[in-house]
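> Sequence and predicted structure are below.
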Amino acid sequence: MTTTLITGANRSLGLETVRRLIDAGHTVYAGMRDTAGGDDARALGAHVVQLDVTEQDSIDRAIATIPELDVLVNNAGILGTSFGVDDLDAAAISAVLDTNVTGVVRVTQAALPLLRESANPVIVNVASGVGFPRWLTTPGRDEYPVPAVPYAASKAALIALTVQYAKNLPGFRVNASDPGYTATEFNGFGGHQTVTEGTDATVALASIGPDGPTGQFHDRDGVIAY
C-alpha cells in the first residue's frame, strides 16, 4: 500500500488528486488549513489532517500523525494579491513566496525522515507553466498574457527547487507538475481544462516507480524540456 500526503487538499486540484490517488489504491492523508472544510475529502476516504504550510508547528503535528509515507504532493499554493507592477510591494511577494516556495521546503524537510524509510520515495511539486520563462514569452500560450509577478516568480523558484532536491536526493523521484489552465476558483473558473485534466501530470508523477524520471517538469502531455 502506498501512503501519500497531499497539501492544500480541501478543494479543486488538491481534492481531485485525493480522489484519483485513493481510486488508484493509495492511503491518502489530506492536509488542509481548516479541517472543517474537509468533508469532501473524508467522504472520499482520506485521512484529513490540519496542515498550514506557513506554520511549522502545524506541519510537525500533521507529520506526527502519519505512520509511514511514500509520496508527498506539495499542492498548496496561493495566487496572491498583486497582479501587476503598480500594486506590487515587498509584502505582496513575500506572502506568495512564503506559501508557494518556503512552505514547500517546510513540509518537505519535515517529511524527509518518513520518506527516507520508503522503498520508493516520491515528491511531486505542483508548479505552473506561469513559472516557465519560455512559455511566458511565447505569444499564443495561455501563460503569455499573465502580468502577475509574485505568482510567476514563486512557480519559477519551485521548478528550480525541484531540480535541486532531485540532485540532492538521488534515491528519490522528485518532479514538478504543470496542471495547465484549469477551471478552478483560482482563476474564476476561466480555465479550459477540467480538474481531472489538470491533475493528470500530478497523478502520473505520484504513481511512478523507482525507475521513473526525476528532476523533471511535466504537463499532461509528458515531459517539458527545459
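On my side now, so go ahead. Computed from a predicted structure; not experimentally measured.

> rest of the way, CA atoms for contacts and neighbours
Fine.

> is it true that residue 29 touches residue 17?
No - the pair residue 29 / residue 17 is not scored as a contact, 11.2 Å apart, by C-alpha atoms under 8 Å.

> tell me, what's touching those two both at once?
residue 6 (C-alpha atoms under 8 Å, 6 or more residues apart in numbering).

> hang on, residue 180 in a helix?
No - Residue 180 is assigned coil when assessed by DSSP: H, G, I helix; E, B strand; the rest coil, not a helix.

> what's the neighbour count on it?
Neighbour count of residue 180, defined by other C-alpha atoms under 10 Å: 24.

> can you pull out the helices in this protein?
Applying DSSP state H to the chain gives helices spanning 12-23, 39-44, 56-64, 90-97, 103-115, 133-136, 149-168, 195-198, 200-206.

> put this beside the first:
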Amino acid sequence: MLRRVADRRAFPLRSSTRGPDSPTALRAFDTNAVGLVRVTQAALPLLRKSANPTVVTISSSAGSFWAVTNPDRVGRTPKESARVVVRLATLDADGPTGTFQDESGEVPW
C-alpha cells in the first residue's frame, strides 16, 4: 500500500530574447506537466489501496505571477521547504486539496 506520493519536476528554460524554441518548450512541458500525470498514474494502483491516499505536487513559486511580483516574498532554504512538504504530506483526509501552499498557507497563483 502507498499512502503518499511527493513529486517535483523541473526543466529550466534558458532565457533568451526570443524565448525557447519549440523542441525545448515541448521538453519542458513533457517534464513539468505530462511527467506529473505519468507519476500519478503509476502510483494510482497503490494509492487506491490506502485509507487516506495523498499526492503532494511540489512546485517552485517561480511560475506564480503573485510570488515573483510581491516585494515582501522571500525565498527559503531547502530545509524550510522540506518542512512545508512534510506538513502537506502528513495532513489528514480533511486537509486542503487542489491548492498551492507554502509555510503560511494557500498561495495565490
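Nice, thanks for sending it over. Source: prediction; values computed, not measured.

> Out of the helices of structure 1, which gets nearest to residue 70 of structure 1?
With C-alpha to C-alpha as the criterion, residue 70 of structure 1 lies closest to helix 103-115 of the helices of structure 1, at 5.6 Å.

> Centre of structure 1 to the edge, which residue is at the far end?
Distance from the C-alpha centroid of structure 1 peaks at residue 86, with 28.6 Å (C-alpha atoms, centre = their mean).

> which residue in structure 2 lines up with that residue?
Aligned counterpart of residue 86 of structure 1 in structure 2: residue 18 (TM-score structural alignment).

> try residue 100 of structure 1
In structure 2, residue 100 of structure 1 lands on residue 32 (TM-score structural alignment).

> which residue packs closest to its match, ignoring adjacent ones?
Excluding the flanking residues, the one nearest residue 32 of structure 2 by C-alpha to C-alpha, 6 or more residues apart in numbering is residue 9, at 5.4 Å.

> Count the residues that sit near the one you found.
Neighbours of residue 9 of structure 2 (other C-alpha under 10 Å): 15.

> ok, the corresponding residue of structure 1 for it to residue 12 of structure 1 distance?
The alignment partner of residue 9 of structure 2 in structure 1, by TM-score structural alignment, is residue 76. Noted for residue 76 of structure 1: a distance of 11 Å to residue 12 of structure 1, by C-alpha to C-alpha, to the nearest Å.

> still on that earlier bit, what's the spacing between the residue nearest to residue 32 of structure 2 and residue 60 of structure 2?
Residue 9 of structure 2 sits at a distance of 10 Å from residue 60 of structure 2 (criterion: C-alpha to C-alpha).

> what do you get for residue 26 of structure 2?
For residue 26 of structure 2 relative to residue 60 of structure 2 (C-alpha to C-alpha), the value is 19 Å.

> Could you do residue 4 of structure 2 as well?
From residue 4 of structure 2 to residue 60 of structure 2 the distance is 20 Å (C-alpha to C-alpha).

> Give me the more crowded residue out of those two.
Higher neighbour count among residue 4 of structure 2 and residue 60: residue 4, with 17 against 14, using other C-alpha under 10 Å.

> Spit out the contact partners of the residue nearest to that one when sequence neighbours are not counted.
Closest residue to residue 4 of structure 2 apart from its sequence neighbours, by C-alpha to C-alpha, 6+ apart: residue 54 at 4.6 Å. Applying C-alpha under 8 Å, 6+ apart to residue 54 of structure 2 gives the contacts 3, 4, 5, 47, 89.

> Could you give me the ChimeraX syntax to select whichever of the residues you listed are buried?
Selection of buried members from those for ChimeraX, criterion 16 or more other C-alpha atoms under 10 Å:
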select :3,4,5,47,89
